[in-house]
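Asks: predicted model follows, preceded by the sequence.
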Amino acid sequence: MRALVLDQKSSFGISISEVNLPALAPGEVRVKVKSAALNHRDEWCRQGKYPGIKDGIILGSDGAGIVEEIGEGVDEDWLGRAVIINPAHFWGDDQAVQSGDFQILGMPSNGTLAEYIHIEASRLVDKPSHMSFEEAAALPLAGVTAYRALFYHGNITAGKKVLISGFGGGVAQFACQFALAVGADVYVTSSSAAKLEKAVDLGAKGGFNYRAENWVEEALVRSDGFDIIIDSAMGAGVNDLLKLLSPAGKLIFYGATLGNPEAIDARRIFWNQLTLQGTTMGSDIDFSNMIDFVSLHHIIPIIDQVTDLNGAEEAFLKMNKGEQMGKLVLNLD
């Protein structure tokens, strides 16, 4: 079968290769991958910046397809079903935090950017009926990350004021859609006027260009402070975000693409009773709740581009430059 594998010997860091999968193990199924989506972790693997990377591993954490074959011990009812793959492995029994064995599909284990995948049946859920395979493939990793940030950590409810930074990326996109679905007052940041306009079209009350000199002051005037901020950048900008939190507010971050802050305004944190909460991916409970939520509210992922394996390099370059508005999807059918 054709698959997109990590190949650090190639000039681009990935290559399309013919790969033979082993026989199905007990508890596994063979899924014909219809569509898969890219995430930033795939790009970090391509650049050699992800821990434990290994050449020849099939990349990709997001995928949707049809179960074509089952292994020993798997219920025959799975045969022929349209499914989404849960990319979280070995979360463990503690809902509060992942276990030390936690892994994400696509590195170090073979992922979804291939014509087929062998995966434990426990990692499958039925594809929401209102979504196409392309839309369903865009959902898993970013969707569960956004859901856990907002609902498990943020306890979001109608009327809360939420700021989502970096609108345009997958997690930020879903965080915006989920927050709007529960009736929150949503604002976003981006350096792109087009992305800010898209957020407003979706229902956001406003957006701020974080490259503008006075954006923090403008955001305070327009919002009077936020109950929840969802961020993936951290870095030096974290103190600006702390200024924007209302008393008892929460800054929930799922990444640190700008690195660690050199200094942090500890006095503001303790005096205003603020919470800085890290989060990553989500448990099986989070994933199941997220699927129920998007089905109930008929949420449709925003897709920037659909291509095939031959267009993978172009899609990676687009993500590297931050030009996408929504998810980048590859059809593998």
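Replies: Ah, there it is.
Asks: please make it C-alpha for all contacts and neighbour counts, starting now.
Replies: Will do.
Asks: the closest residue to residue 36 other than its chain neighbours: neighbouring residues, count only.
Replies: Nearest non-adjacent residue to residue 36, counting by Cα to Cα, 6 or more residues apart in numbering: residue 63, 4.1 Å away. Taking other Cα atoms under 10 Å as the neighbour definition, residue 63 ends up with a count of 36.
Asks: can I take it that residue 63 is in a helix?
Replies: No. Read with DSSP: H, G, I helix; E, B strand; the rest coil, residue 63 is strand and lies in no helix.
Asks: ok, it - contacts?
Replies: 33-37, 84-85, 112-113, 136-138, 140 (Cα atoms under 8 Å, 6 or more residues apart in numbering).
Asks: and for residue 144?
Replies: The contact partners of residue 144, taken as Cα under 8 Å, 6+ apart, are 281-282, 286-287, 290.
Asks: try residue 306
Replies: Taking Cα under 8 Å, 6+ apart as the test, what residue 306 contacts is 134, 328-331.
Asks: which among those residues end up buried?
Replies: 134, 328-331 (16 or more other Cα atoms under 10 Å).
Asks: looking at the residues you listed, which is nearest residue 160?
Replies: Using Cα to Cα, the shortest approach to residue 160 within the buried ones among the contacts of residue 306 belongs to residue 328, at 30.3 Å.
Asks: gap between the closest one and residue 170?
Replies: With the distance defined as Cα to Cα, to the nearest Å, residue 328 ends up 9 Å from residue 170.
Asks: repeat that for residue 291.
Replies: Distance, residue 291 to residue 170, by Cα to Cα: 16 Å.
Asks: these two: which is more packed in?
Replies: Neighbour count, other Cα under 10 Å: between residue 291 and residue 170, residue 170 has more, with 27 against 21.
Asks: OK, contacts around that one?
Replies: Listed by Cα under 8 Å, 6+ apart, the contact set of residue 170 reads 39, 142-143, 326-327.
Asks: cool, and residue 285?
Replies: With contacts defined as Cα under 8 Å, 6+ apart, the neighbours of residue 285 are residue 95.
Asks: again, only using 10 Å
Replies: For residue 285, the contact set (Cα atoms under 10 Å, 6 or more residues apart in numbering) comprises 95, 144, 148.
Asks: host element of it?
Replies: With secondary structure defined by DSSP states H and E, residue 285 is part of helix 284-296.
Asks: what are the buried residues along that helix?
Replies: When neighbours are counted by 16+ other Cα under 10 Å, the buried residues of helix 284-296 are found to be 284, 286-287, 289-291, 293-295.
Asks: related to what we said a few turns ago, narrow the contacts of residue 63 to those in helices?
Replies: Judged by DSSP state H, these include 136-137, 140 as members of helices.
Asks: also this one, for the comparison:
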Amino acid sequence: MRAVVLREFGAPEVLRPEEVPEPERTPGWVTVRLKASALNWHDVLVRRGHYSSPLPHVPGADGAGIRADTGEEVVIVPSLWWGEDESSPAPGWEILGDHRPGTCAELVRVPVECVAPRPPGYSWEQAAALPLVGLTTYRALFTRAGLREGESLLVLGAGGGIATTAVAFAAGMGACAFVTSSSEDKIDRARELGASGGVCYTDPDWAARVKALSPGGLGFDVVLDSVGTWQDALRALRPGGRLVVLGASAAEQAPIDVRGFYFGQYSLLGTTMGGPRDFTGLLRLLDTRSIAPPVIDRVFPLDDAAAAHRYLEQGSGFGKVVLRHD
């Protein structure tokens, strides 16, 4: 079968298309013939060696295609062995494509509980783009933060898959969403998804500016931070608000004013991609609310995975980068 293979860690050029053996049959696992896969920043970190993936390796967490044994149209749930504890993953939890062959291939083999029906009306590209960002965003906003209809949400960064998905989820739930971004163009595009507005984080005083846009100027009920700027994020929260952290793309250390934190009655919530039960909740949300499908920024052929990674790393896109497998 055709696959994108990583034989060394490094720049996008280390990703090369090759012919590799088809996955072996394993009891309790199913094979999916993939129609499309989607990239995440997580895949960049895998390529760079941050997760010590075995070499040679086929990366990729997200995908959608045809289940080989039943002919069903499915999406891949890339959360393996989450466990029974809803509050956190089990010690053996891993993300598909970290240590096991992933979705940048014509075929992928996953545990039977890690496939779910393709959402009605979704293209193959949209279906492939949903699982990781959809599952991560659903857990962050609803399982962890408990975002409710009528509340306010600030999403740090407007262009990535998590950000665009969070705005769509909030709008569909009847929450009021705002964003930060590096450009007015991305803020305008976030408005098209349902955001009420936003500010450019290039302004040194962006936290005060965006707080002034919140209901009553009191701050936001929830701030979703995938970049690691806790100090500024806390400044944008209302007293008693919830800061949900799911990334550290800009900073891995975050000093905070401890006294101000506890006097502000803030909640600090860490989160990751969720498990199968979160995905069930996500599909229920899509069934019961009017929520726009994932935004697709650009589609590349599978063999052009290196070019897709280069484009993703530029950070200039808006929405998801997808590989087509046809």
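Replies: Received, thanks. Just so you know, these numbers come straight off a predicted model, no measurement behind them.
Asks: what would you report as the TM-score here?
Replies: The TM-score (TM-score structural alignment, normalised by the length of the second structure) is 0.95; 321 aligned residues with a Cα RMSD of 1.4 Å.
Asks: closest one of the contacts of residue 285 of the first structure to residue 14 of the first structure?
Replies: Proximity of those to residue 14 of the first structure, judged by Cα to Cα, is greatest for residue 144, which lies at 26.4 Å.
Asks: am I right that that closest one sits in a helix?
Replies: Yes. Per three-state DSSP, residue 144 of the first structure lies within a helix segment.
Asks: what residue of the second structure takes the place of it?
Replies: With TM-score structural alignment defining the correspondence, residue 144 of the first structure maps onto residue 135 in the second structure.
Asks: gap between that match and residue 254 of the second structure?
Replies: 25 Å.
Asks: name all residues that make contact with the counterpart of residue 283 of the first structure in the second structure.
Replies: Using TM-score structural alignment as the criterion, residue 283 of the first structure maps onto residue 275 of the second structure. With contacts taken as Cα under 10 Å, 6+ apart, residue 275 of the second structure has the following neighbours: 77-86, 88-89, 93, 114, 135-136, 139.
Asks: hang on, the earlier thing: residue 45 of the first structure: which of the buried ones among the contacts of residue 306 of the first structure is nearest?
Replies: Using Cα to Cα, residue 328 comes nearest to residue 45 of the first structure of these, at 16.4 Å.
Asks: how about the strands in the stretch 51-200 of the first structure?
Replies: Counting by DSSP state E, counting those that start in this stretch, the segments of the stretch 51-200 of the first structure that form strands are 62-70, 82-85, 88-89, 103-104, 116-120, 124-126, 161-164, 185-190.
Asks: the fifth one aligns to what range in the second structure?
Replies: It stands for strand 116-120 of the first structure. Strand 116-120 of the first structure covers residues 107-111 of the second structure once aligned (TM-score structural alignment).
Asks: ok, and what's touching the matching stretch?
Replies: Contact partners of stretch 107-111 of the second structure, identified using Cα under 10 Å, 6+ apart, comprise 1-3, 21-35, 58, 60, 63, 65-68, 76-81, 96-97, 100-103, 325.
Asks: how big is the offset of that stretch relative to the first structure?
Replies: Its matched residues in the first structure lie on average 1.4 Å from stretch 107-111 of the second structure after superposition (mean Cα distance after the TM-score superposition for the first structure).
Asks: chain center to that stretch, what's the gap?
Replies: 20 Å (Cα atoms, centre = their mean, to the nearest Å).
Asks: which non-adjacent residue is nearest whatever residue of the first structure lines up with residue 82 of the second structure?
Replies: Residue correspondence to the first structure (TM-score structural alignment): residue 82 of the second structure is matched to residue 91. Taking Cα to Cα, 6+ apart as the measure, residue 91 of the first structure lies nearest to residue 98, with 4.7 Å between them; neighbours along the chain are not counted.
Asks: wait, doesn't the one you found sit right on residue 282?
Replies: Yes. The pair formed by residue 98 of the first structure and residue 282 meets the contact definition of Cα atoms under 10 Å, at 8.0 Å.
Asks: what's the spacing between the residue positioned nearest the centre of the first structure and residue 28 of the first structure?
Replies: Per Cα atoms, centre = their mean, the C-alpha nearest to the average position across the first structure is that of residue 142, at 1.5 Å. With the distance defined as Cα to Cα, residue 142 of the first structure ends up 24 Å from residue 28 of the first structure.
Asks: can you check residue 325 of the first structure too?
Replies: From residue 325 of the first structure across to residue 28 of the first structure, the span is 35 Å (Cα to Cα).
Asks: preserved in the second structure, out of the contacts of residue 144 of the first structure?
Replies: Of the contacts of residue 144 of the first structure, the contacts whose aligned counterparts also meet in the second structure (both residues aligned by TM-score structural alignment, their matches' Cα atoms under 8 Å) are 281-282, 286-287, 290.
Asks: reformat these as CSV; add distance to residue 203 of the first structure.
Replies: Written out in CSV, the entries for those read as follows (distance: Cα to Cα, whole Å):
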residue, distance to residue 203 of the first structure
281, 25
282, 26
286, 25
287, 25
290, 20
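Asks: who are the contact partners of whatever residue of the first structure lines up with residue 319 of the second structure?
Replies: Superposed on the first structure with TM-score structural alignment, residue 319 of the second structure falls opposite residue 326. With contact set as Cα under 10 Å, 6+ apart, residue 326 of the first structure has these partners: 138, 167-174, 195, 301-305.
Asks: which strands or helices does the helix or strand residue 323 of the second structure falls within pack on?
Replies: Take DSSP H and E as the rule and residue 323 of the second structure turns out to sit in strand 320-324. Under the contact criterion of 3 or more Cα pairs under 10 Å, 6 or more residues apart in numbering; DSSP states H and E, strand 320-324 of the second structure touches strand 29-38, strand 62-67, helix 124-129, helix 161-173, strand 296-301, helix 305-314.
Asks: right, so of those, which gets closest to residue 13 of the second structure?
Replies: Taking Cα to Cα, helix 305-314 is the member of these nearest to residue 13 of the second structure, at 5.6 Å.
Asks: buried sites along that closest one?
Replies: Within helix 305-314 of the second structure, the residues that qualify as buried are 305-309, 312, counting by 16+ other Cα under 10 Å.
Asks: of those, which is the nearest to residue 51 of the second structure?
Replies: Proximity of those to residue 51 of the second structure, judged by Cα to Cα, is greatest for residue 309, which lies at 17.0 Å.
Asks: and that closest one, what pairs with it in the first structure?
Replies: Under the alignment by TM-score structural alignment, residue 309 of the second structure pairs with residue 316 in the first structure.
Asks: how about its match, what does it touch?
Replies: 12, 38-40, 42-43, 46, 322, 328.
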